[in-house]
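In: below are the sequence and a predicted model for it; my questions follow.
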Amino acid sequence: MKRYFLISAIILTGTELYSQKAEPLDTIFANEHKNVALFFPQPISQGITGASHFVFTHNRERQQHFGLLQAKPGKESNLLVIDAGGSVYSYILKYKKDLSRLNYFIQDTDRIGTEKRDLPDLFKEVEPIPLDIDTHYRNFCAYLLNKKGRIGRLRKRNQGIILSIENIVFNQNELYFVIQIENGSSLDYDVNFLNLSVKTRQKGKKKSMQSIVKEPIFRYKTPVKIKEGQCARLVYVFPKFSLSNDREVLLELNEEKGERDVVLKVSHRHINNPN
């Protein structure tokens, strides 16, 4: 009799677990502390969130089957994913402080449709539209400006103007520099330019210093004017690079029609060890 009840309990438990797995997935929870991984049947072609406080990243250079999701507190949004085969997946995104699930294995049956119909052979197949890379940069830059985190005390002051690098983040073969410009003076500050260059550190009095300006591939919230008592936070995006021991980065802020210029030196250690 006891054996009968034990077998029945096992069957009921297995049936319950199967029914839980069979339930369609419609909502995915994420937060800013952990990466939530989404695994798809085919490599991901595009992935777009409906709000900047949800960030979905995946490898665009070499398409892979998984992507990573993070979130900041805010209203619910949605995620749209299109895989390499044209299958379309859509989910509701919600922020949750404590996560009970970190991995989602998506099934073919979860798709809501396909990107294109099967066409006769006499029609030429149209290549899928690539993801708007600017949208990806904007979403990730906005996420970094909302995220707490510092790489160290990197700041320089001149006549009340404070230039600082809050964070250097590596993501998908790119370096994101989170920068802050604070105007603690009694006059507005007009920005002429903000350049980042790589210089060979001078060794000895007779040796010259070579400088190469690096052009960002994307700028986010670059200020033109900073009023007195206010600050501006922005992000520069560069292709990933590293430095040898005899090189350093110079972040140069130049004032238009003024002399309150600020030059911030960043050692190779910070560049080679980003967050």
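Out: Done, it's in. Numbering: from 1, shown residues only.
In: going forward, measure contacts between C-alpha atoms and count neighbours the same way
Out: Noted.
In: run through the helices of the chain in chain order.
Out: In the chain, the helices defined using DSSP state H lie at 2-22, 133-146, 268-272.
In: ok, the one residue sitting closest to the centre of the chain to G152 distance?
Out: Most central residue of the chain, judged by C-alpha distance to the mean C-alpha position with C-alpha atoms, centre = their mean, is F140 at 3.3 Å. The spacing between F140 and G152, counted by C-alpha to C-alpha, to the nearest Å, is 21 Å.
In: dropping in the other structure now:
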Amino acid sequence: MKRYILTSIISFVFVLTNAQEKIILDTIYANDQKNVALFFPEPIRQGITGSHNFIFTYNRDKEQYFGLLQATPGKESNLLVINKNGAIFSYIVGYKEQLSKLNYFISTNSSIGNEKPNLDVPTISKEDNGVSKSNYYLRACNYLIQRKQSFKNLQKRYEGIELSIKNIVFDKEELYFVVQIKNTSTLDYDLNFLDISIQTKQKGKKKSLQRIYQKPLFIHNRPTRIAENETVRMVYVLPKFSLSNDRRVVIELNENNGERNLELNVSHKYINNPN
């Protein structure tokens, strides 16, 4: 499994994007006689015009990379387009009887931003205050929650409650644990606590288990209740650590005023080889 650092990925994408030719489209003109086609780098998820005299049509049922713009006489307005990957494109649109351009090929660099969190932030030094550090954690956690990655077999089920680890990521000096709780039962699940500990594996019948609680640096999106048929994903940020083969991480989920309690064991291999 490849290891990666979040900020390194974002920095690579930033450099690659800026290496491409940058095309700036300030105003796009259209009329009611011809279709003006806009071709985007990713399929269109949403397109909105600011005035009724401009119409932007695209396939809402099947993903396509282009949309068609038409206009009737009136004041200038704006067009907002969001691609499947969350990239946002914004243009001024105007009416013109004679059109000099009917096709626009939009580059990735023309995007004004992304609706998803962006982790392209400066490296935070040890001298930075707590507010800056918390802000970085928040943005990183939001990013990780939306990633479609998971570890196989890292899950535990009991009485309609499923506890799973979707990702473990190393970044800077921290480990990010992406934890998911799924409630498939007919009763809401009231969360008492979810703790992460390091446990020494038992060796012999007379050996007692030692469990050391790991205090998180930051917790994001931890709920107090998971409704029936609801799935919640949260992130715990811990100081980085590694484990010998006689230790493991234990994720303990405890129900408030209930007995649907789960413990998920995570091998040292996952901790020592995070994403």
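Out: Received it, and whenever you're ready, just let me know what you need. Given the structure is predicted, the values throughout are model-derived calculations rather than measurements.
In: what about the aligned partner of L194 of the second structure in the first structure, how many neighbours?
Out: Here L194 of the second structure is matched to L194 in the first structure, going by TM-score structural alignment. The burial count assigned to L194 of the first structure is 16, neighbours taken as other C-alpha atoms under 10 Å.
In: repeat for the one 3 residues further on
Out: Per other C-alpha under 10 Å, the neighbour tally for S197 of the first structure reads 16.
In: Provide a list of residues in contact with it.
Out: Under the criterion of C-alpha atoms under 8 Å, 6 or more residues apart in numbering, the neighbours of S197 of the first structure are S211, I212, V213, K214, V249, L250, L251.
In: let's see that with 6 Å instead.
Out: S197 of the first structure makes contact with I212, V213, K214, V249, L250, according to C-alpha atoms under 6 Å, 6 or more residues apart in numbering.
In: closest to K240 of the first structure among those?
Out: Proximity of the contacts of S197 of the first structure to K240 of the first structure (C-alpha to C-alpha) peaks at K214, which lies at 11.3 Å.
In: and that closest one, what does it touch?
Out: Applying C-alpha under 6 Å, 6+ apart, the residues near K214 of the first structure are L196, S197.
In: neighbours around I226 of the second structure, how many?
Out: Other residues within reach of I226 of the second structure, judged by other C-alpha under 10 Å, total 20.
In: do you know how far it is from R139 of the second structure?
Out: Separation of I226 of the second structure from R139 of the second structure (C-alpha to C-alpha) stands at 23 Å.
In: what's the answer for L6 of the second structure, then?
Out: Summarising the geometry, the distance separating L6 of the second structure from R139 of the second structure, computed by C-alpha to C-alpha, is 11 Å.
In: now do the strands in the stretch 51-200 of the first structure.
Out: With DSSP state E, counting those that start in this stretch as the definition, the stretch 51-200 of the first structure shows strands at residue ranges 54-57, 66-71, 77-83, 87-95, 103-105, 113-114, 154-158, 161-171, 174-183, 189-200.
In: in CSV: those strands, plus distance to F241 of the first structure.
Out: Written out in CSV, the entries for these read as follows (distance: least, C-alpha to C-alpha, whole Å):
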stretch, distance to F241 of the first structure
strand 54-57, 20
strand 66-71, 23
strand 77-83, 30
strand 87-95, 34
strand 103-105, 31
strand 113-114, 39
strand 154-158, 19
strand 161-171, 10
strand 174-183, 8
strand 189-200, 10
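In: nearest to L234 of the first structure, of the ones you listed?
Out: Between the strands of the stretch 51-200 of the first structure, strand 174-183 lies closest to L234 of the first structure; by C-alpha to C-alpha that is 5.3 Å.
In: can you give me the buried ones in the closest one?
Out: Residues of strand 174-183 of the first structure classed as buried under the neighbour-count rule (16 or more other C-alpha atoms under 10 Å) are L175, Y176, F177, V178, I179, Q180, I181, E182, N183.
In: distance to I271 of the first structure for those - can I get that in TSV?
Out: Listed next are these as TSV, based on distance: C-alpha to C-alpha, whole Å:
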residue	distance to I271 of the first structure
L175	9
Y176	11
F177	10
V178	13
I179	14
Q180	17
I181	20
E182	23
N183	26
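In: just those residues now: which is nearest N273 of the first structure?
Out: N273 of the first structure lies nearest to L175 out of the buried residues of strand 174-183 of the first structure, by C-alpha to C-alpha, at 10.7 Å.
In: which residue in the second structure occupies the aligned position of the closest one?
Out: When the structures are aligned by TM-score structural alignment, the residue of the second structure matched to L175 of the first structure is L175.
In: just the buried ones among the contacts of S197 of the first structure, please.
Out: Restricting the contacts of S197 of the first structure to buried positions leaves V249, L250, with burial counted as 16+ other C-alpha under 10 Å.
In: that older thread, hang on, the match of L194 of the second structure packs against L253?
Out: Yes - with contact defined as C-alpha atoms under 6 Å, L194 of the first structure counts as touching L253 (4.6 Å).
In: apart from its neighbours in sequence, what residue is nearest M234 of the second structure?
Out: If you skip the residues right next to it in sequence, M234 of the second structure has N221 as its closest partner in space, 4.9 Å away by C-alpha to C-alpha, 6 or more residues apart in numbering.
In: ok, that neighbour to K148 of the second structure distance?
Out: Separation of N221 of the second structure from K148 of the second structure (C-alpha to C-alpha): 17 Å.
In: the more surrounded of those two?
Out: Set N221 of the second structure next to K148 and count neighbours by other C-alpha under 10 Å: N221 wins out with 14 against 8.
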